[in-house]
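Peer 1: no letters, just coordinates:
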């Protein structure tokens, strides 16, 4: 039985997995992502790592059906190219598929990393029982992937699923995209900190979070949720504000698409029920009744494995399409 290769390319780490055709991980490993020299080492390092791992596990190219990869940046799926992946130091168009297929001789499919993680949760995670799923990843930024009737939605210019750039506060915080009030500035890991710093300026009660900020200590989203869980008043106000904006944005998604599940993943989702319960409340407050009663907000199940599993599913889909 042939196997699949999944790659999750990140700005600091590249994760790999060999999987069976049912999406079960057989082995996995990772390497640092070398973004020096305008990212010119990234693709050669990926190819070399796969070749080395195949040799180590006594596999040949013939043992594999194909390779899928999730990547940051703007992806041209048809051409197999990546553009404007700034955290990879890629400022020009990168012909990734051409390079990897040339090196390894295997079919190669590439997708945006948030879409790849969405496919992972859809195939083997929290959305595996559904045909209509929206995945939102709360990490350094906010990404999203939309699956409708089993198919990933890209949109006319690849902008489908850009949930992080739904405006939740007109004239709010300036976003890296150039507009103001994007969800990403409020519900990402950095967004939670933005909200905490802003609210601390107006807070005058007793708060460990306020003390840490006033003393110049660095805080993280993890700090905020931890203190909220331990009764800190300011931290709880911050979490409420973050969940209010997240629930509002997800209600817009729900009202537009009415998926069976909206799945929340990424590092911020490690806050668990503290995040889930409040976000669900604000989702239900703002959702159309028929949507409120049918769309469920859930936490992702696959953690860091979603990317490689989703990437492998791309390779499987490609193989199946070739066999039709």
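Peer 2: Received it, and whenever you're ready, just let me know what you need. The shown structure was predicted, so the numbers you read here are calculated from the model rather than taken from an experiment. Residues are numbered from 1 along each chain as shown.

Peer 1: please make it C-alpha for all contacts and neighbour counts, starting now.
Peer 2: Will do.

Peer 1: now residue 220, nearest residue through space, not along the chain?
Peer 2: Once flanking residues are discounted, residue 220 sits nearest to residue 193: 6.0 Å by C-alpha to C-alpha, 6 or more residues apart in numbering.

Peer 1: for that neighbour, which three-state class applies?
Peer 2: Under DSSP: H, G, I helix; E, B strand; the rest coil, residue 193 falls in the helix class.

Peer 1: hmm, residue 80 is touching residue 96, no?
Peer 2: Yes - between residue 80 and residue 96 a contact is recorded at 6.2 Å, counting by C-alpha atoms under 8 Å.

Peer 1: these two - which one has more neighbours?
Peer 2: Neighbour count, other C-alpha atoms under 10 Å: between residue 80 and residue 96, residue 96 has more, with 20 against 17.

Peer 1: dump the residue contacts of the more buried one.
Peer 2: Neighbouring residues of residue 96 by C-alpha atoms under 8 Å, 6 or more residues apart in numbering: 43, 80-82.

Peer 1: just to revisit the earlier point, for the residue nearest to residue 220, what are its contacts?
Peer 2: Neighbouring residues of residue 193 by C-alpha under 8 Å, 6+ apart: 219-221, 224.

Peer 1: count of neighbours near residue 267?
Peer 2: By other C-alpha under 10 Å, 17 other residues sit near residue 267.

Peer 1: one more to weigh against that first structure:
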């Protein structure tokens, strides 16, 4: 096995995170830069290149020290061409060419994939996935996405949309989704979905509730506030969490029945609610899965947090 290093880049709407890793996935150096999305994101790739070049100088390293660079990015990724389009939180509306530009500037082979796919690879390699060949990571953030590793292979689908569990229909008469259809999982179980469910349920709720008081006062709430109130025994908040858990259990149950992974890992911002959320989702997951899946597919919390992206990106470089 080569002793060359791996470089992982996790590109997000606010920061780009970087890490230099060993072949075993041990992080040796980490740093980050702000993501400058001005001018339709024209500065993002040049800034990434400059940061890599600066840090290689700083650590007295050259292109010859590296097996490759891997990067996770929002948007629709063509992994073969190394292009990205439609990453709206990066202001990338037109086709971008990260592979072409970064390889040309650094002289290091480059691989790229969608950010949730990359985080799934990180969790599978060094996190809660325990190096299993069958792992799905479901990221509960502003939206909901999933990275699916099946029989050791990352699934992409014919147009890169494999794993779009956020757009699985869980309530056909439910809320309108940004994708244009009704009742998608992310309309009720993402960070924004939890708040939407909370506002609607608060309007119909007549009992005592600190959460209802906050909403009636016109103050902003977040999914964290909803879960914090629920943990303190707030009746309305507990009802909201139960409804969200029902829809998540239904969506993840469908995923389990279709893929039968060893682990479905729950990550992203909403997963900070921890076992309080997991135990409630698991109850419904067991209700919506048939016996063989119920006994063999386990729900778990993701464990790598902020480093999942750079570790998974490095694993792209490894392959």
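Peer 2: Done, it's in. These numbers were taken from a predicted model, which means no experiment stands behind them.

Peer 1: report the TM-score for the pair.
Peer 2: Scored against TM-score structural alignment, normalised by the length of structure 2, the superposed chains reach a TM-score of 0.98; 317 aligned residues with a C-alpha RMSD of 0.7 Å.

Peer 1: picking up where we left off before, so what corresponds to the residue nearest to residue 220 of structure 1 in structure 2?
Peer 2: Superposed on structure 2 with TM-score structural alignment, residue 193 of structure 1 falls opposite residue 195.

Peer 1: and if you look at residue 131 of structure 1?
Peer 2: Alignment note (TM-score structural alignment): residue 131 of structure 1 maps to residue 133 of structure 2.

Peer 1: so for that match, what's the nearest residue that isn't a sequence neighbour?
Peer 2: What sits nearest to residue 133 of structure 2 in space, not counting adjacent residues and going by C-alpha to C-alpha, 6+ apart, is residue 152, at 4.2 Å.

Peer 1: for that neighbour, give its distance to residue 135 of structure 2.
Peer 2: 9 Å (C-alpha to C-alpha, to the nearest Å).

Peer 1: picking that back up, show me the contacts for the match of residue 131 of structure 1.
Peer 2: Listed by C-alpha under 8 Å, 6+ apart, the contact set of residue 133 of structure 2 reads 149-153.

Peer 1: report the two of these separated the most.
Peer 2: Farthest pair in the contacts of residue 133 of structure 2 (C-alpha to C-alpha) is 149 and 151. Separation: 6.7 Å.

Peer 1: quick one: which of those two has more around it?
Peer 2: Neighbours were counted for residue 149 of structure 2 and for residue 151 using other C-alpha under 10 Å; residue 149 has more, 23 against 13.

Peer 1: what lines up with that one in structure 1?
Peer 2: So, by TM-score structural alignment, residue 149 of structure 2 is matched to residue 147.

Peer 1: shouldn't its match be within a strand?
Peer 2: Yes - assessed by three-state DSSP, residue 147 of structure 1 belongs to a strand.

Peer 1: that one and residue 266 of structure 1, how far apart?
Peer 2: 18 Å.

Peer 1: and for residue 130 of structure 1?
Peer 2: Taking C-alpha to C-alpha, one finds residue 130 of structure 1 at 20 Å from residue 266 of structure 1.

Peer 1: neighbour count for these two, which is higher?
Peer 2: A direct count of neighbours by other C-alpha under 10 Å for residue 130 of structure 1 and residue 266 places residue 266 higher, at 24 against 16.

Peer 1: the alignment partner in structure 2 of residue 98 of structure 1: what's it in contact with?
Peer 2: By TM-score structural alignment, residue 98 of structure 1 lines up with residue 100 in structure 2. The neighbours of residue 100 of structure 2, taking C-alpha under 8 Å, 6+ apart as the test, are residue 82.

Peer 1: buried sites along the helix or strand residue 100 of structure 2 falls within?
Peer 2: Element membership for residue 100 of structure 2 (DSSP states H and E) is helix 98-106. By 16 or more other C-alpha atoms under 10 Å, the buried positions in helix 98-106 of structure 2 come out as 98-99, 101-103, 106.

Peer 1: after that helix, which helix or strand is next?
Peer 2: strand 110-114.

Peer 1: wait, what's in contact with the residue nearest to residue 310 of structure 1 when sequence neighbours are not counted?
Peer 2: Spatially, and ignoring its direct neighbours in sequence, residue 310 of structure 1 is nearest to residue 120 (3.5 Å; C-alpha to C-alpha, 6+ apart). When contacts are counted by C-alpha under 8 Å, 6+ apart, residue 120 of structure 1 touches 302, 305-311, 313.

Peer 1: ok, so of the buried residues of helix 98-106 of structure 2, who is nearest residue 61 of structure 2?
Peer 2: Distance to residue 61 of structure 2, by C-alpha to C-alpha, is smallest for residue 106 among the buried residues of helix 98-106 of structure 2, at 11.7 Å.
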